[in-house]
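Asks: Take a look and give me a structure for this.
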Amino acid sequence: MAQQERDQQVVERELTMSRAMVEAIAEEMREDEEVFYMGEDVADYGGIFDSTEGLLDEFGYDRVMDVPISETAYLGAAVGAAQAGMRPIAELMFVDFFGVAMDQIYNQMAKNTYMSGGSVNVPMVLTAGVGGTYNDAGQHSQTLYGTFAHLPGMKVVVPSTAYDAKGLMHNAIRDDDPVVYLFHKRLMGIGWMPAPEGPKTPVPETDYTIPFGSADVKREGSDVTVVTLGLHVHRALEAAESLADDGVDAEVVDLRTLVPLDTETVVDSVRKTGNLVVVDEDYRSFGVTGEIVASVADEALDDLSAVERVALPDVPIPYARPMENEVIPDVRDIEDAVQATQ
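Replies: Next up is the predicted model:
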């Protein structure tokens, strides 16, 4: 084994996704005093999904700030701070709450660089917890990746593992444009919401970045391409292992970012496998599944034999556990979609 490989093993530890995110944020805050974090319950509580656990002890209330329950006010303040040269990270406790601050997000955060003719930048990160699977009903369980990806001016990041979460967070904080960083609650590794196998991964102690627009092939295969993101990367991987017992070799592509979108990796995979399944926890209509299918059709229609889309039906997410389980795609749904392409 090469010395460099041995050194890399020494400095890697297994972290949950929440710890990897916090580690990246803390490193950036140590390096740049203009980086600070603000949101609801992010100081004393440490974030309800452990998104800021431990930051207050090191950086104090001046740089880890609890805010009143007014997303309009504190997101507007974050935009102003960013334009003044700071690098705020502002957290929406639940992505569903973006509606009350849509003007601050879409008309200010996303557009002010353009509207000013490039005279100001908005180097801020908007973080938010996304996703269901824990019975919190229709106003606390959406993903809404596609909504942000549809609106120009924002980069959109969706990590699925601790390794990706840290590298993408470093990149997000250093970016001079606004970044929407969406973490799935089920992947964070908090005690009251157990994570599936997979998101807890080895993570280097040193800082590193993962470039935006760089999808990751989480599992190589030859029969079908499964494109997904967030929680459903892990459900797709579980489905792929089950399908292998039936002789179907599935390749799983984790998009990691929606804006910019790495269509090249997806298209290359489809040209190899000939079949495409797109899996998403967002709504089916006007969303990620349709965009991926259209992108592949634009560039590799002749290579495409079959297409299936697996997504949330266009209904509010139910509160009742059996009903929520019914609408959110599961491993069996992915397996059925893959089998339909064979």
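
Asks: Only C-alpha atoms from now on, for both contacts and neighbour counts.
Replies: OK.

Asks: Mind jotting down where the helices sit in the protein?
Replies: 3-11, 17-31, 55-59, 71-83, 102, 112-115, 145-150, 162-174, 231-244, 263-273, 288-300, 321-327, 331-341 (DSSP state H).

Asks: quick one: the first one to chain centroid distance?
Replies: Computed by C-alpha atoms, centre = their mean, to the nearest Å, the separation of helix 3-11 from the middle of its chain amounts to 28 Å.

Asks: now swap in the third one and tell me
Replies: Centroid displacement of helix 55-59 relative to its chain, using C-alpha atoms, centre = their mean, is 25 Å.

Asks: What are the buried residues along that helix?
Replies: By 16 or more other C-alpha atoms under 10 Å, the buried positions in helix 55-59 come out as 55-56, 59.

Asks: and what of the fourth one?
Replies: For helix 71-83, burial by neighbour count (16+ other C-alpha under 10 Å) applies to 71-72, 74-83.

Asks: Would you mind pulling up the elements that that helix packs against?
Replies: Where contact means 3 or more C-alpha pairs under 8 Å, 6 or more residues apart in numbering; DSSP states H and E, helix 71-83 is packed against strand 87-94.

Asks: How far does the helix or strand that the strand it packs on is followed by sit from its chain's centre?
Replies: Counting by DSSP states H and E, the next helix or strand C-terminal to strand 87-94 is helix 102. How far helix 102 lies from its chain's middle: 19 Å, per C-alpha atoms, centre = their mean.

Asks: Show me what helix 102 is in contact with.
Replies: For helix 102, contacts defined as C-alpha atoms under 8 Å, 6 or more residues apart in numbering pick out no residues.

Asks: if we can go back for a sec, from the buried residues of helix 55-59, which single one is nearest A337?
Replies: Of all these, L55 has the smallest distance to A337: 42.8 Å, by C-alpha to C-alpha.

Asks: correct me, but that closest one touches E23?
Replies: No: between L55 and E23 there is no contact under C-alpha atoms under 8 Å: 9.1 Å.

Asks: what sits against Y145?
Replies: With C-alpha under 8 Å, 6+ apart, Y145 has these contacts: 156, 182, 258, 282, 288.

Asks: gap between the last one and R87?
Replies: In this view, V288 and R87 are 29 Å apart by C-alpha to C-alpha, to the nearest Å.

Asks: surely D176 meets V122?
Replies: Yes: counting by C-alpha under 8 Å, V122 is a contact partner of D176 at 6.5 Å.

Asks: quick one: which of the two has more around it?
Replies: The residue with more neighbours, out of D176 and V122, is V122; 27 against 16, by other C-alpha atoms under 10 Å.

Asks: The more buried one contacts D175, correct?
Replies: No: applying C-alpha under 8 Å, one finds V122 not in contact with D175, separated by 9.3 Å.

Asks: Please list all residues in contact with the closest residue to V248 other than its chain neighbours.
Replies: Spatial nearest neighbour of V248, chain neighbours left out: D223 (6.3 Å); criterion: C-alpha to C-alpha, 6 or more residues apart in numbering. Residues near D223 by C-alpha under 8 Å, 6+ apart: 248-251, 273-275, 342.

Asks: rerun at 7 Å
Replies: Residues in contact with D223, defined by C-alpha atoms under 7 Å, 6 or more residues apart in numbering, are 248-250, 273, 275.

Asks: Following up with a second sequence; could you model it the same way so I can compare the two?
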Amino acid sequence: MIRSILGRILTATINNSTIITTTTTTTSRTLSHFAFKPDTAAVSDGDTTRMNLFQAINNALEIALVSDPKAVIFGEDVSFGGVFRCTVNLQDKFGKDRIFNTPLCEQGIVGFGIGLAAAGATAIAEIQFADYIFPAFDQIVNEAAKFRYRSGNQFDCGGLTIRTPCGAVGHGALYHSQSVESYFAHCPGLKIVIPRGPIQAKGLLLSCIRDQNPCIFFEPKILYRLAVEQVPVKDYMLPLSKAEVLVEGDDVTLIGWGTQVHVLHEVCEMARDQLNTSCELIDLATIMPWDRETVINSVKKTGRAIVAHEAPLTAGFGAEIAATLQKECFLHLEAPILRVAGYDTPFPHVFEPFYLPDKWKCLEAIRKSINY
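Replies: Okay, the predicted model is just below:
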């Protein structure tokens, strides 16, 4: 209950538009550490409507419920919309049998979802904050990820999708700001996805829900309202395990996911203007299984690579990328692979702006790389 109340307070703070633009110096600096770069839908995508990230997720969930009568959504407070409003109005449309609250017990939420999926349902579980997914770690890693393997493919829980907000929000501190994707990337049997904006989030979430493997869908909470795009109205899916080259360049490859993609997008422009350097920007999107081919081909072209993520440096997923590139691109490298990440400390509160891998830290990494 206390955790739920704290979540509602945090949501109320985010909903206040004045806080997003001003408030205290620390919060303002944190929320302005990146400039959101919207995607544009193709003409072939048909009609679009203006949505922020949480509305795009809500739209994807509604489509999943309409198209699949076996789909159900459950978690703490989802019946009224959840603390970030991602499930708002869904219970009114689809009833209490398909959208319902659970006790405050992450282990129970995921365990229940595994059972539902094993019985043939499409289970969409919400963990209120990624920081509180750890009580469910055993269920996710030792049960969901191994279900198909240990039964020799006789049974599976591939219909399970776990949604959860992640990352820095400006004032979340140590229990509401963590990026925990690398904990689960170590575990075979899971798919892990992190979108950068509304268009991508809708398509990737529908792909996760319909994929026949358990998926964890991390939603950067700072983007819920700051990220706004013209999102296609239709039902569409985007491929999992496919990275996207957002900016083409020749000198340095920049690799990120989620919120960090927007930081790196601005860094590409800064590097061009201040360092006369052409950067190639890749959004990994799927953390596991990740698109090695796209990243490797880019680094073979540029000869340099920088990975940036909000999670701590040690054993962050950037380490896996760096190790792979060292092996596959060794003869093409002109400089060591660099990582720009959070520090190996608990996520701080008042020092959050200094903890984050902002554009200045990333630009300095580019400077080091090209001058090596």
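
Asks: just to revisit the earlier point, tell me, what's touching D176 and V122 of the first structure both at once?
Replies: Here D176 of the first structure and V122 have no joint contacts, going by C-alpha under 7 Å, 6+ apart.

Asks: Aligned to G152 of the second structure, what sits in the first structure?
Replies: Aligned counterpart of G152 of the second structure in the first structure: G117 (TM-score structural alignment).

Asks: neighbours around that match, how many?
Replies: A count of nearby residues for G117 of the first structure, using other C-alpha under 10 Å, gives 9.

Asks: Start from the N-terminal end of the stretch 151-300 of the second structure and give the strands.
Replies: Using DSSP state E, counting those that start in this stretch, the strands of the stretch 151-300 of the second structure run over 160-166, 191-193, 215-220, 228-232, 244-247, 252-256, 279-283, 286-288.

Asks: Could you point out which of those sits nearest I337 of the second structure?
Replies: strand 252-256 (9.8 Å).

Asks: For that closest one, what is the distance to the chain centroid?
Replies: Centre-to-centre, strand 252-256 of the second structure and its host chain are 17 Å apart (C-alpha atoms, centre = their mean).

Asks: go on, stretch 10-23 of the second structure?
Replies: 21 Å.

Asks: give me the stretch of the first structure that that stretch matches.
Replies: Per TM-score structural alignment, stretch 10-23 of the second structure has no counterpart in the first structure.

Asks: Next one: the residue mapped onto A285 of the second structure from the first structure relative to G80 of the first structure, how far apart?
Replies: Superposed on the first structure with TM-score structural alignment, A285 of the second structure falls opposite R256. According to C-alpha to C-alpha, R256 of the first structure and G80 of the first structure sit 28 Å apart.

Asks: Once you drop chain neighbours, what's closest to A101 of the first structure?
Replies: Leaving aside its sequence neighbours, A101 of the first structure sits nearest to T72 (C-alpha to C-alpha, 6+ apart; 4.5 Å).

Asks: Just give me the match in the second structure for that neighbour.
Replies: So T72 of the first structure corresponds to Q107, using TM-score structural alignment.

Asks: again with P329 of the first structure
Replies: That one, P329 of the first structure, aligns with P357 by TM-score structural alignment.

Asks: Identify the residue nearest that match in space, chain neighbours excluded?
Replies: Of all residues beyond its chain neighbours, the one nearest P357 of the second structure is A341 (5.3 Å), with distances taken as C-alpha to C-alpha, 6+ apart.

Asks: what do you get for I337 of the second structure?
Replies: A305 (5.2 Å).

Asks: Just the endpoints, please. Distance across stretch 306-321 of the second structure?
Replies: 10 Å.

Asks: Residues touching it, excluding its own?
Replies: For stretch 306-321 of the second structure, contacts defined as C-alpha under 7 Å, 6+ apart pick out 178-180, 182, 253-256, 260, 337-344, 356-357.

Asks: can you name the residues of the first structure that it overlays?
Replies: Against the first structure, stretch 306-321 of the second structure falls on residues 277-292 (TM-score structural alignment).

Asks: For the matching stretch, buried residues please.
Replies: Buried residues in stretch 277-292 of the first structure, counted by 16+ other C-alpha under 10 Å: 277-284, 287-289, 292.

Asks: Just give me the closest of these to E264 of the first structure.
Replies: Proximity of those to E264 of the first structure (C-alpha to C-alpha) peaks at I292, which lies at 11.1 Å.

Asks: Distance-wise, check the closest one relative to I48 of the first structure.
Replies: Taking C-alpha to C-alpha, one finds I292 of the first structure at 32 Å from I48 of the first structure.

Asks: Trace the residue nearest to P357 of the second structure over to the first structure, please.
Replies: Under the alignment (TM-score structural alignment), A341 of the second structure pairs with A311 of the first structure.

Asks: what about that match, distance to P178 of the first structure?
Replies: Distance, A311 of the first structure to P178 of the first structure, using C-alpha to C-alpha: 27 Å.

Asks: before we move on, what about P318 of the first structure?
Replies: 32 Å.

Asks: Which one's more surrounded, the two?
Replies: The residue with more neighbours, out of P318 of the first structure and P178, is P178; 27 against 20, by other C-alpha under 10 Å.

Asks: counterpart of that one in the second structure?
Replies: Checking TM-score structural alignment: P178 of the first structure goes with P214.

Asks: circling back to that earlier point, can you tell me which of the contacts of D223 of the first structure is closest to A110 of the first structure?
Replies: Taking those together and measuring to A110 of the first structure by C-alpha to C-alpha, the closest member is N275, at 35.6 Å.

Asks: So that closest one sits against T341, correct?
Replies: Yes: with contact defined as C-alpha atoms under 7 Å, N275 of the first structure and T341 form a contacting pair (6.3 Å).

Asks: List the residues that contact the spatially most central residue of the first structure.
Replies: The residue lying closest to the centre of the first structure (C-alpha atoms, centre = their mean) is V158, at 1.3 Å. Listed by C-alpha under 7 Å, 6+ apart, the contact set of V158 of the first structure reads 181-183, 229-230, 256-257.

Asks: let's see 10 Å
Replies: By C-alpha atoms under 10 Å, 6 or more residues apart in numbering, V158 of the first structure lies in contact with 130, 145, 164-165, 168, 180-184, 229-231, 254-259.

Asks: Over to V79 of the first structure?
Replies: Contacts for V79 of the first structure were tallied using C-alpha under 10 Å, 6+ apart; they are 86-88, 90, 104-105, 108-110, 112, 121-125, 178.

Asks: if we can go back for a sec, R63 of the first structure: which of the contacts of D223 of the first structure is nearest?
Replies: Ranked by distance to R63 of the first structure (C-alpha to C-alpha), those are led by A250 at 45.3 Å.
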